[in-house]
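[1] Sharing a model that was predicted from the sequence below.
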Amino acid sequence: MAGRGETASDFTLVGTGGDTVREFTLSEFAEGHPTVLVFYIYDYSPVCTVQMCEVNDAEFLTFDPEVRVLGISTDGPYSHQQFMSDNNLSYPLLTDDEKRVYEDYGMVERAENGVREPKRGVVLLDGDRTVRYRWEAEDNWDEWDTQPIAEVNSRVGELAGDDGDEWSLVDDGGG
C-alpha cells in the first residue's frame, strides 16, 4: 500500500465511462492530472449511492477540469453503466472483481471467516501519481461523511499551486 508521498501502484481495470465498456489504465488516464480514486462497495447500496453522488457533486469536478475521478467497486461494468445512468454520474466506474486494486491500495480487510471484504475509501493522487491524501471508512455501513470530499476539495486547490513541497496535512488512514 502506497502511503503519503509514495507513488501509487498502476493498474488496468475494465470499466465504463457511460455507453462503452473498455479498459482503463491509471497511468494513462491520470497522466499529469490530479486524480481521485473512490473505492466503494456496491452499486445501489444506500451508503455507496450517497457517497458516489457526493463525489459527483464535488467542487473539484465543477471548477477544475484538470481533476480526474475513477470510482472502483467489485460490481461489473454493466451494473456500473446502469448505476451511472440512474445517478447521472460524470466519471468512469471500474470493476475490481478480484479485489487486486483494493489490496494494492489497502482498501480490503479480512473478515473473521477469512473472506476479503472491500472497504470504502478515497485516495487523492497528484499528477505524478504520488499519494497526497488517503481516507478509509472505519465501518463500511456507517453513514457517508462528507469530510473526505471536503478534504479532497481543499487539497485539489493546493495541488493546483503545488511547487513540489510536501503538504503538512495528509490523513493516512482512520475515519
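    Cool, got the structure.
[2] alpha carbons only for contacts and neighbour counts from here, please
    OK.
[3] Longest helix of the protein, counting residues only.
    Longest helix of the chain, by residue count under DSSP state H: helix 147-160.
[4] Buried residues, it. List them.
    148-149, 151-153, 155-156, 159 (16 or more other C-alpha atoms under 10 Å).
[5] cool, stretch 70-90 as well?
    70-81, 83-84, 89-90.
[6] Show the residue spans covered by the strands in the chain.
    Per DSSP state E, the chain carries strands over the ranges 12-16, 21-25, 35-39, 68-73, 93-95, 108-110, 116-118, 121-125, 131-136.
[7] Quick one: list the elements packing against the fifth one.
    When you say that, I think you mean strand 93-95. Under the contact criterion of 3 or more C-alpha pairs under 8 Å, 6 or more residues apart in numbering; DSSP states H and E, strand 93-95 touches strand 12-16, strand 68-73, helix 77-87.
[8] May I see those organised as CSV, with distance to Leu125 added?
    As requested, those are exported to CSV (distance: least, C-alpha to C-alpha, whole Å):
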stretch, distance to Leu125
strand 12-16, 16
strand 68-73, 10
helix 77-87, 23
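[9] out of the ones you listed, nearest to Arg116?
    Arg116 lies closest, by C-alpha to C-alpha, to one member of these: strand 68-73, at 13.3 Å.
[10] Just give the number of residues close to Asp104.
    Asp104: 15 surrounding residues under other C-alpha atoms under 10 Å.
[11] I'd say Pro77 and Thr16 touch.
    Yes - taking contacts as C-alpha atoms under 8 Å, Pro77 lies within contact range of Thr16: 6.0 Å.
[12] Against that first model, consider the following:
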Amino acid sequence: MLPEGTAAPEFTLPGTAMDRDASEMSEYSLADALQRGPVIINFYLFDFHPECTEHMCSLHDLLWFDLDDRVTVFGISTDRSFSHRAFAETEELTFALLSDSDGSVAESYDVFYEEFNGHKRIAKRSAFVVDTDGTIRYAWSTDVPTVQPDFSAVKDALEGLQTVHSDD
C-alpha cells in the first residue's frame, strides 16, 4: 500500500454513476476530480460480494461527504462497468464506480492480489484520501476481505484538509 504523504498515481478509468443516463459509460480521471476538491478512493474486490456490498453501502450511507460537493468518491474494482451499473442500481449508490479491468490502477496503489479465490489481479479492500495537490493524506488497506475500513478516520482526514485550506 502506498503510504500517506506520497503522490497518488494518476488514472483515467471507464465507469458509471447513477446521476448519468443508464446507457452512458464515461471516463473518470483523478486529475479532473482533484480540480474540484479532495477525492476518496475506495478499492473493493467484487460487485455483489456480500462484504463489498456492506462496504460500499456503508460508504454511501455516510451523508457527511455529501455535505461538501467538492469531495469526489470513486469506488474501484476490477469488475466491468456493466456490472458496476447493475450493482449501483441495486444498492442505490450515487458515486461513480470505476472499472480497473486489468488491475493496473490497484497495482499502482500497491493494493492488489495477484490471485484471490481463483481470480487474477483483484483489488484489495482499501481506502485513500487524496488532497487537491494529489498527495495521499490517508491510506488504509487490509488483506482480510471481511474487515471494513474505519470511515471515521476517512472523515477525520477530510476534515483535516478543510482545516488546512481554511488557514490559507
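    Now that the structure is in, tell me what you want to look at. Worth saying up front: this structure is predicted, and the values here are computed from it rather than measured.
[13] returning to what we had before: any shared contact partners between Pro77 and Thr16 of the first structure?
    93-94 (C-alpha atoms under 8 Å, 6 or more residues apart in numbering).
[14] The alignment partner in the first structure of Asp68 of the second structure: neighbour count?
    Asp68 of the second structure maps onto Asp64 in the first structure, with residues paired by TM-score structural alignment. The number of residues packed near Asp64 of the first structure is 14, by other C-alpha under 10 Å.
[15] likewise Glu115 of the second structure?
    Here the number of neighbours of Glu115 of the second structure (other C-alpha under 10 Å) works out to 11.
[16] if I look at it, how far off is Ile122 of the second structure?
    Distance, Glu115 of the second structure to Ile122 of the second structure, using C-alpha to C-alpha, to the nearest Å: 7 Å.
[17] Just list the residues touching the closest residue to Ala88 of the second structure other than its chain neighbours, thanks.
    Leaving aside its sequence neighbours, Ala88 of the second structure sits nearest to Met18 (C-alpha to C-alpha, 6 or more residues apart in numbering; 6.8 Å). Contact partners of Met18 of the second structure, counting by C-alpha under 8 Å, 6+ apart, are 85, 88-89, 92-96.
[18] counterpart of Asp86 of the first structure in the second structure?
    By TM-score structural alignment, Asp86 of the first structure lines up with Thr90 in the second structure.
[19] gap between whatever residue of the first structure lines up with Asp156 of the second structure and Val131 of the first structure?
    Using TM-score structural alignment as the criterion, the counterpart of Asp156 of the second structure in the first structure is Ser154. As judged by C-alpha to C-alpha, Ser154 of the first structure and Val131 of the first structure stand 15 Å apart.
[20] do Gly17 of the first structure as well
    In this structure, Gly17 of the first structure and Val131 of the first structure are 24 Å apart, going by C-alpha to C-alpha.
[21] which one of the two has more residues nearby?
    Higher neighbour count among Gly17 of the first structure and Val131: Val131, with 24 against 19, using other C-alpha under 10 Å.
[22] Hmm, that one is touching Thr7, no?
    Yes - counting by C-alpha under 8 Å, Val131 of the first structure touches Thr7, with 6.2 Å between them.
[23] so how far is Ile72 of the first structure from Thr12 of the first structure?
    According to C-alpha to C-alpha, Thr12 of the first structure stands 11 Å off from Ile72 of the first structure.
[24] and if you look at Arg120 of the first structure?
    Per C-alpha to C-alpha, Arg120 of the first structure is found 9 Å from Ile72 of the first structure.
[25] list residues touching both of the two?
    Contact criterion C-alpha under 8 Å, 6+ apart; residues shared by Arg120 of the first structure and Ile72: 38-40.
[26] Save the residues you listed as CSV, and put in distance to Ala30 of the first structure and neighbour count too.
    Formatted as CSV, these follow (distance: C-alpha to C-alpha, whole Å; neighbours: other C-alpha atoms under 10 Å):
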residue, distance to Ala30 of the first structure, neighbour count
Val38, 14, 22
Phe39, 16, 30
Tyr40, 19, 26
